[in-house]
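J.: For reference, the sequence and a predicted model appear below.
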Amino acid sequence: MKRKLLILPALLLAGMTFAQEVDLKAIEKIKKEGLENSKVEEIAFQLVDKAGPRLTNSEGYERAAEYAVKQLSDWGLANSKTEAWGEFGRGWEMEKSYIAMTKPYYMPFIAVPKAWTESTKGEVSGKVIFLDIKTEEDFAKYKGKLKGAIVAIKPSGTQEPTYEADAERYTAEQLHGMEHPAPREPRGNGGPDRAADFRAARALSQKINEFIIAEGPALIVKGVNGRHGTLFTSSPRDYAKGTPVGIPELETAPENVNLMARLSENGVVVELEAEVKTRYRNDDLQGYNVIAEIPGSDPTLKSEIVMLGGHLDSWHGATGATDNAAGCIVMMEAVRILQATGLKPKRTVRIALWGGEEQGLHGSRGYVKNHLGDRETMELLPEHEKVSAYYNIDNGTGKVRGIYLQGNAAVAPIFNEWFLPLDDIVDDRTITIGNTSGTDHQSFDALSIPGFQFIQDPIEYRTRTHHTNMDTFERLELDDLRQMAVVIASFVYNTAQRDELLPRKELPKKQ
């Protein structure tokens, strides 16, 4: 079923004067090139398999950035380069990771070192001590007993069987439900008791961490979220220079720790052997983005910019295929399509592949601060008024099903018009006034530059791939990536051809 318009009439009326005729011949060229001559599989191999995990400031990130710079340049883009956005911190490399239960029987475990964790002192082995700390009084049970020990921490949550498919595509009904998002509850809702509980839990967690470090175990083995062999990786945020030495830590599938816990609780001695070898990179603490341009063709409009991007960095438990090589593949393919078709956008098209997103949108926030303006002071730079829009992909491998307006009602009729020639490849599309968060379009939206993330089919993003050890090439839906690249190229081209910049929301006040 194709739905031509899925937005409130009020949104259509807002900004109606901004609509203009779409160049259908150009859109057909984009579709033909993107669907018949796609290079997404080749780009995916380079960014995912060949570059490997792309933790910010890692060797894998550098490999991916070097490939992207060269490839964009080879396609004829101008000013293709890596650009420093500011200080990030230490790079980090895994060189060895091994863990197995050796008593009461031998069993290898699925595990990943926590990012920026330390090395063990060679191979460590011995009896496992389980920590069960609910209050500070519990510290006494372990005082003086953890030096050189292997400490295990049980996972939270449950790992019962699942009865729903891991992969999902949105139904028309689900998309329709996004059109009228429920009002968000104000922050702090839940009352003072809930807020106090959160602060107390956070304070206890910090004290537990300090206690463990002071006791000096040889290794921490932590069961984390996940099931059926999938585990969600994370970081102790120890990438900043000058971070004190910590305790080596392995994150393992929850089933592994649960097994050891059941054995231990029933009087069976459990022993492990493990080795973690890591290396820090301190030679360059700067963080970098990849930037390249298709110069504008119109003498008047070429000073204005249409941006598209996604974050190039990933976590380290796998090769970061859907988070977010997928977005970078799509954006690189989108600019390749524009080049291959011979279309000449009036405005300059600038692609950005961001670093440091996983640690807090660092790359895009640094870019915005350096080029466009400071959100805290609201001191704006000249280029701020030149950016028409920023388009982002960072919700996995699923094809585009619509777009979030981020509260910018005036662009609704424009985007609806732009989707019309794509209705044969965008099923049951939805345009929603609602916001989505957690990725780089927010850096632009914070300064009222129109920044948008597209609605994408979830596929396995929430269940199997987002920050996990299963985020590999096999998780990519290549046909979906092709569809996305066509949609993005079309939106970018239409934005570049408009007589006017896209309408903006009111500027926020100084923080």
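T.: Sure thing, it's come through. Owing to the predicted nature of the structure, the values given are computational and were not obtained by experimental measurement.
J.: alpha carbons only for contacts and neighbour counts from here, please
T.: Fine.
J.: Now stretch 396-412: buried residues?
T.: Across stretch 396-412, burial judged by 16 or more other C-alpha atoms under 10 Å covers 396-406, 408-412.
J.: Comparison target, given below:
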Amino acid sequence: MLYLKLRQKKWLLIAGFSFIGSGIFAQKSVIDQMIQEEYKDSQLPLLGHELLDGIGSRLVGSPQMKKAHDWAVAKYASWDISAKNEQWGVWRGWERGISHIDMTAPWVRSLEGTQLAWSPSTKGKTIHGEVIILPHFKDSIEFKAWLPKVKGKMVMISYSQPTGRPDYNWEKFSLTPSFEKMKAERKAGQEEWTERIKASGFTAKTLPSILEKSGAIAILTNLWSQGFGVDKIFGANTKLIPTVDLSLEDYGLVYRLASSGNAPSLNIKTDSKETGIQPTFNTIATIKGSEKPNEYVVLSAHFDSWDGATGATDNGTGTLVMMEAMRLLKKYYPHPKRTIIVGHWGSEEEGLNGSRSFVKDHPEVVEGLQVALNQDNGTGRIVNIGGQGFVQSEKFLTKWLAAVPDTIKDTLHTSFPGTPSGGGSDNASFVAAGAPGISLGSLSWDYFSYTWHTNRDTYDKIVFDDVKRNVLITAILAYEASEDSEKFTHEKIAGPFKNGRNGKEESWPEAKDGIRKGGLD
């Protein structure tokens, strides 16, 4: 009898250790399985193709934006994840059409250029006119006297760059005196052009409106992005006539011809279409928490883009990271302790409007937020994570990051407690509301020169090996944050803070609502 009792105790102890061991194994198993799947059967290339090639750019208020929202909801449904499009406002609807830009004199050449977003169309016609350059004025009186000369003309209002070679190319090949001379001439030219605009009594933003009211038939611009063949593509400031960004190379050609008295003439046809007032959405997908459903882990990325290209790295890659992380979490961690939400925000590019609206409309998520993980700066692997000014950020983020294998986080650096983001991306919407919105900062890959808001932000610029690492870092952090027995406190460091860019002292950013009616003034 004593022997049987001792034997029973032995087996109970073995069973107990086995249970504990299986718990540890299960914890590792979730992470290991997600890693194994992502490296062996990642859905990133397919998702990228469907979104970027199949749907294209995602300008707020455009048909492509709505198509993308609907695609995301359907994709989540295919993974058995509940998702919906949540309306937060309305926006001026606009749809890009086919554009033709051709120089017809003094010789014939089809020009590379892009109609700016929300630019008026030519109403099915091809407009034709001579190109003139905004001259230098002594003052606004002289400018007003010149204004009648714009009638029937296409007006160039941007500085013409002296070189289309980026500085790194000059540094590599030029003699130092030549490089320094070019930079000095460029600086002087840019300053002169700034004074030229200022002397008119208007700004670069308000000048197009007065030109169109005075009879100009088109506005020509160039906003070089400091890389070979790359321009920034934003929105137009005209309501009656088209605004076209010409490539640096073609803008320079036309500018030189106009400067030398060769009277260049262009044909322009832009077939964009106004589509009235359109609803704007965030796509929200949710995996409900099993133990603490009123506490939240939020995966965050803006869904919209500018439409000079397809928005592949701004913010297609961030979108793909969050979608793929949710797919892995649902498959290997279907019953999280805390509720896991993904937010694909609309109209980030016009001022964080989707995420600001969500934060305003969902105080329960802000109050119960464990952490929001936001990614929005290109295709590069995550290399920087900061604490955003939260006192306990080091404790929690360091603990969660410990579960990420060194082979995935070997280039990752952290800084705590950091200072709060005042803007820039959607994590700032949560930070301003006093909740930990953490930015997952990526390696550059020349993001700001070549893909950020440019005409070259396309699928081929994605570095999928880096994006896979980002998926795993995000998914593991979300898993650890959900499993943590403690809640990430929202205690903030005392201000004021020094702005890292300009050195000025700033207070904790103020929470703002999104613009609920956009582009309608």
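T.: Yes, it's here. Please read all numbers here as calculations on a predicted model, not as lab measurements.
J.: For Ser443 of structure 1, state which of the buried residues of stretch 396-412 of structure 1 is nearest.
T.: Of all these, Ser443 of structure 1 sits closest to Gln406, with 12.3 Å by C-alpha to C-alpha.
J.: Please, which helix or strand holds the aligned partner of the closest one in structure 2?
T.: Using TM-score structural alignment, the equivalent of Gln406 of structure 1 in structure 2 is Gln388. Assigned by DSSP states H and E, Gln388 of structure 2 falls within no helix or strand.
J.: Identify the residues contacting Gln388 of structure 2.
T.: 416-421, 431, 436-438 (C-alpha atoms under 8 Å, 6 or more residues apart in numbering).
J.: Next, give me the two most distant ones among these.
T.: Farthest pair in the contacts of Gln388 of structure 2, by C-alpha to C-alpha: Phe416 and Val431, 14.9 Å.
J.: Between those two, which has more neighbouring residues?
T.: Neighbour totals were compared for Phe416 of structure 2 and Val431, and Val431 leads with 27 against 18 (other C-alpha atoms under 10 Å).
J.: So what does the more buried one match up with in structure 1?
T.: So, by TM-score structural alignment, Val431 of structure 2 is matched to Asp445.
J.: do Ala481 of structure 2 as well
T.: Per TM-score structural alignment, Ala481 of structure 2 is aligned with Thr495.
J.: can you tell me which residues contact its match?
T.: By C-alpha under 8 Å, 6+ apart, the contact set of Thr495 of structure 1 is 306, 388-389, 501-502.
J.: would it count as being in a strand?
T.: No: counting by DSSP: H, G, I helix; E, B strand; the rest coil, Thr495 of structure 1 is not part of a strand but helix.
J.: what's Ile153 of structure 1 in contact with, if anything?
T.: 130-132, 220-223, 257.
J.: Give me the subset of the contacts of Gln388 of structure 2 that lies in helices.
T.: Per DSSP state H, helices hold the following members of the contacts of Gln388 of structure 2: Val431.
J.: As TSV, the contacts of Gln388 of structure 2 with distance to Gly89 of structure 2 would be great.
T.: Converted to TSV, the contacts of Gln388 of structure 2 look like this (distance: C-alpha to C-alpha, whole Å):
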residue	distance to Gly89 of structure 2
Phe416	36
Pro417	35
Gly418	33
Thr419	31
Pro420	27
Ser421	24
Val431	22
Pro436	25
Gly437	23
Ile438	26
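J.: Which of the contacts of Gln388 of structure 2 fall in strands?
T.: 437-438 (DSSP state E).
J.: sorry, back to before: out of the contacts of Thr495 of structure 1, which sit inside strands?
T.: Among the contacts of Thr495 of structure 1, DSSP E puts 306, 388-389 in strands.
J.: in what helix or strand does the residue sitting furthest away from the middle of structure 1 lie?
T.: Distance to the chain centre peaks in structure 1 at Gly267, reaching 43.1 Å (criterion: C-alpha atoms, centre = their mean). Assignment of secondary structure by DSSP H and E places Gly267 of structure 1 within no helix or strand.
J.: Quick one: map it onto structure 2.
T.: By TM-score structural alignment, Gly267 of structure 1 lines up with Gly261.
J.: Now do the helices in the stretch 1-150 of structure 2.
T.: Remark: helices assigned in the stretch 1-150 of structure 2 by DSSP state H, counting those that start in this stretch are 2-41, 44-48, 63-78, 140-146.
J.: and the ones you listed as CSV, adding distance to Lys125 of structure 2 and mean neighbour count?
T.: Below are the helices of the stretch 1-150 of structure 2 laid out as CSV (distance: least, C-alpha to C-alpha, whole Å; neighbours: other C-alpha atoms under 10 Å):
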stretch, distance to Lys125 of structure 2, mean neighbour count
helix 2-41, 50, 13
helix 44-48, 36, 17
helix 63-78, 23, 18
helix 140-146, 28, 14
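J.: Any idea which of those helices gets closest to Leu207 of structure 2?
T.: helix 140-146 (11.1 Å).
J.: going on from the closest one, what's the next piece of helix or strand?
T.: Beyond helix 140-146 of structure 2 on the C-terminal side, the first helix or strand identified by DSSP H and E is strand 154-156.
J.: Would you indicate which residues of the helix or strand just after that next one are buried?
T.: Next helix or strand after strand 154-156 of structure 2 toward the C-terminus (DSSP H and E): helix 167-173. In terms of neighbour count (16+ other C-alpha under 10 Å), helix 167-173 of structure 2 has its buried residues at Trp170.
J.: Equivalent analysis for stretch 227-240 of structure 1, please.
T.: Across stretch 227-240 of structure 1, burial judged by 16+ other C-alpha under 10 Å covers 227, 229-234, 238-239.
J.: closest to Ala84 of structure 1 among these?
T.: Of these, the one sitting nearest to Ala84 of structure 1 (C-alpha to C-alpha) turns out to be Tyr239, at 16.8 Å.
J.: hang on, the earlier thing: conserved subset of the contacts of Thr495 of structure 1 in structure 2?
T.: For the contacts of Thr495 of structure 1, the contacts that are reproduced in structure 2, applying both residues aligned by TM-score structural alignment, their matches' C-alpha atoms under 8 Å, are 306, 388-389.
J.: Done for today, thanks.
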